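J.: only geometry, no sequence info:
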C-alpha cells in the first residue's frame, strides 16, 4: 500500500525531467500561497512601495513579460498543470536585504536591497525568471512532500529507539544528505529554467552572470548580506557553481535570444525601450 501511494505521487519536473515525489496539488499550493501572501503583506505593510512607484512599475512590467514566457513554457513542455491560473503579483519592499522570493499562487516579492546588484531590466529579468521558475517546477509543493517523508522517518527512528539516540543522529544526517542537497538542486533547477524564461522573453542572457558576479565580489570582500556558507552546508549553490552553470547554459540561451536571425528580439527590445521611455516621462510628469 505504501509503495503504491508513493509511486502514485511520482512525476517529472518540466524541462529538466527530474523524477520526484510530490503529494500536493497545484490548487492546494495556490491556496496556501494566497494565505502566505496576506501574511507577508501585513508583515511588510509599512515598507511596501506603492504600485505607481517607479521601482514597482518596472518590476511589474518586466514580470509581465516573464509571466508570458512562463505560459509559453508550460505549453511547449506539456506542463499546463505545473503553474496555476492565478495572475502574478509583484510586491516591492523597502529593505536592505538583497533578496527576492516567490510564493505558490504566483506572488513575487522583491527587496529594494537587490537593486544594489540589479542595475537594469535585463538583470531584473534574470531574478524574476528564477523566482517564476520555482513555481513552474512546483518546488514549494515538493518541499512540503519531502517534509512528510522526513517526519515519517523521524517517527520511525523514535519507535525503533525510544531513547532518542538514533533520532539525534538522524536529524543532522537528514539535513546534510537530503534536505540541503535537494534545496540546492531546486535552486540550480530554477536558475536553468529561469534562464530559459528570460532569454525567451528577449532579455539578455549574459545579465544573470553580471548579477551573481557582483554578489560574489561583495561576498569575497566580506559583505555579510550576500555571503554564503560552504556549499555542502548551504541551501543554495555557491557563486562559482552558479557562474559555471550559466556558462554551460549560455549557448542554448543565446540561440533562443537570437532566434529568427535576431529580428524578433530586436523588435521586442525596441518596444521595451519605448515602454521604458514612456514610463520615465510619466514618472517625471507626476513629480512636477
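T.: Thanks, I have the structure now. All values derive from a computational prediction rather than experimental measurement.
J.: only C-alpha atoms from now on, for both contacts and neighbour counts.
T.: Noted.
J.: counting neighbours, what do you get for residue 278?
T.: When neighbours are counted by other Cα atoms under 10 Å, residue 278 registers 12.
J.: just residue 218 next, same as before
T.: 16.
J.: confirm it sits in a helix?
T.: Yes - Residue 218: assigned to a helix according to DSSP: H, G, I helix; E, B strand; the rest coil.
J.: tell me which residues touch residue 164, please.
T.: The neighbours of residue 164, taking Cα atoms under 8 Å, 6 or more residues apart in numbering as the test, are 157-158.
J.: try 7 Å this time
T.: residue 158 (Cα atoms under 7 Å, 6 or more residues apart in numbering).
J.: that one and residue 170, how far apart?
T.: According to Cα to Cα, to the nearest Å, residue 164 stands 10 Å off from residue 170.
J.: could you pull out the strands for this protein?
T.: Secondary structure of the chain (DSSP state E): strands at 10-12, 19-21, 89-93, 100-103, 107-111.
J.: what about versus this one:
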C-alpha cells in the first residue's frame, strides 16, 4: 500500500505540473513530456524517414506544397506573436516536403516537419484545397498533440500500475480479467476519444490558420467530401482515431461562419 500511496502522490504532482492550454481553442491539456524531449526524438525519426523517402520529381506540385506551407506557417507565427506566445515559435523549424508515395495522406512531426504524399495531390485542385490539409497538419504541431498523446500513454501506464497494486493479493484469474478490462477501458475510454478530439481540434485550428493566411476555408467541405468518397469502408466511429466523415464535415460546416467572420482579412 505504501507503493500505491506514493504512486498516487506522484500522479497528482504530475497532473498539477503538466497542465497547459491549447492556442485558439483554450482547451486544457496535460503535457508530461518536455518540449525538448519531444522535439529531439521527433527530429531523429524525421531525419531517418527523409533519408529513406523519395522526394517528388514533380516540380510544380513540390513548389505548391512549399508555397502553401510557408504562407500558413507565417500566418501561424504572426498569430502566436500577437497573442503572447512568441516563445513558442522557437519550437518550430518549418519544412515542407512532397514525397513519392501513392497514399492519400500527409503527416506532421513536432517542430513543424510536414510531409505530403503524391497520392493526396490527386485530390487537390487548388492552393486553397491544399491549405486545408497543410493547415490541419500545422495545427497538430501548434497544439502539441504528439506530446499530449505521449502524456496519455504515461498516464495509462501509471493507471495500470495502480490497478496492479490494487489486485496484487487477488487470484490470477481476477488479475487477468482486471487487466483486460482496464486495457479496453483505457483504449476506448481515453486514447481513442482523445485522438478524435485531436483530429477535430486540428480541423478547426487548421481552418483558422488557412483563413489567416488568406486562403478560402469554404473549400474544406468539398475537399473532405472528395476524401470521403475515396476512403471506402470505415470502422465505427467509437473505435476509430478519427471522427467519421459525416461528423467531420458537419462540424466544419458549423464552424465556418464564425471563422470567416472573425479571421478573414
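T.: That came through, no problem. Worth saying up front: this structure is predicted, and the values here are computed from it rather than measured.
J.: which residue in structure 1 aligns with residue 212 of structure 2?
T.: Here residue 212 of structure 2 is matched to residue 200 in structure 1, going by TM-score structural alignment.
J.: correction: the previous question concerned residue 99 of structure 2.
T.: Residue 99 of structure 2 maps onto residue 93 in structure 1, by TM-score structural alignment.
J.: same thing with residue 86 of structure 2?
T.: So residue 86 of structure 2 corresponds to residue 80, using TM-score structural alignment.
J.: nearest residue to that match in space, please, no chain neighbours.
T.: Nearest residue to residue 80 of structure 1 in three dimensions, chain neighbours excluded: residue 74, at 5.1 Å (Cα to Cα, 6 or more residues apart in numbering).
J.: what of residue 137 of structure 1?
T.: Of all residues not flanking residue 137 of structure 1 in the chain, residue 13 sits nearest, at 5.6 Å (Cα to Cα, 6+ apart).
J.: mind checking how far that neighbour is from residue 52 of structure 1?
T.: Taking Cα to Cα, one finds residue 13 of structure 1 at 36 Å from residue 52 of structure 1.
J.: looking at those two, which has the bigger crowd around it?
T.: A count of neighbours by other Cα under 10 Å puts residue 13 above the other of residue 13 of structure 1 and residue 52, at 17 against 10.
J.: contacts only, for the alignment partner in structure 2 of the more buried one.
T.: In structure 2, the residue paired with residue 13 of structure 1 is residue 22, using TM-score structural alignment. Contact analysis of residue 22 of structure 2 by Cα under 7 Å, 6+ apart lists 28-29, 143.
J.: whereabouts in structure 1 does stretch 37-49 of structure 2 align?
T.: The aligned range for stretch 37-49 of structure 2 is 28-40, by TM-score structural alignment.
J.: tell me which residues of that stretch come out buried.
T.: 29-30, 33-34, 36-37 (16 or more other Cα atoms under 10 Å).
J.: what does stretch 85-99 of structure 2 give?
T.: So for stretch 85-99 of structure 2, counting by 16+ other Cα under 10 Å, buried means 92, 94-99.
J.: what residues does that stretch touch?
T.: If you take Cα under 7 Å, 6+ apart as the criterion, stretch 85-99 of structure 2 is touched by 53-56, 62, 65-66, 69, 77, 80, 111-118.
J.: which of these count as buried?
T.: The buried subset of the contacts of stretch 85-99 of structure 2 - by 16+ other Cα under 10 Å - is 55-56, 62, 65-66, 69, 77, 80, 111-118.
J.: quick one on the thing from earlier: now the buried residues of stretch 85-99 of structure 2 as TSV including distance to residue 152 of structure 2?
T.: TSV is the format used below for those (distance: Cα to Cα, whole Å):
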residue	distance to residue 152 of structure 2
92	23
94	26
95	27
96	28
97	29
98	31
99	31
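J.: of these, closest to residue 148 of structure 2?
T.: Taking Cα to Cα as the measure, residue 148 of structure 2 lies nearest residue 92 of these, at 17.1 Å.
J.: quick one: map residue 232 of structure 1 onto structure 2.
T.: In structure 2, residue 232 of structure 1 lands on residue 238 (TM-score structural alignment).
J.: just give the nearest non-adjacent residue to the residue nearest the centre of structure 2, would you?
T.: Residue closest to the average C-alpha location in structure 2 (Cα atoms, centre = their mean): residue 140, at 3.6 Å. Of all residues not flanking residue 140 of structure 2 in the chain, residue 202 sits nearest, at 5.6 Å (Cα to Cα, 6+ apart).
J.: alignment lookup: that neighbour to structure 1.
T.: In structure 1, residue 202 of structure 2 lands on residue 190 (TM-score structural alignment).
J.: count the neighbours of its match for me.
T.: If we define neighbours as other Cα under 10 Å, then residue 190 of structure 1 has 23 of them.
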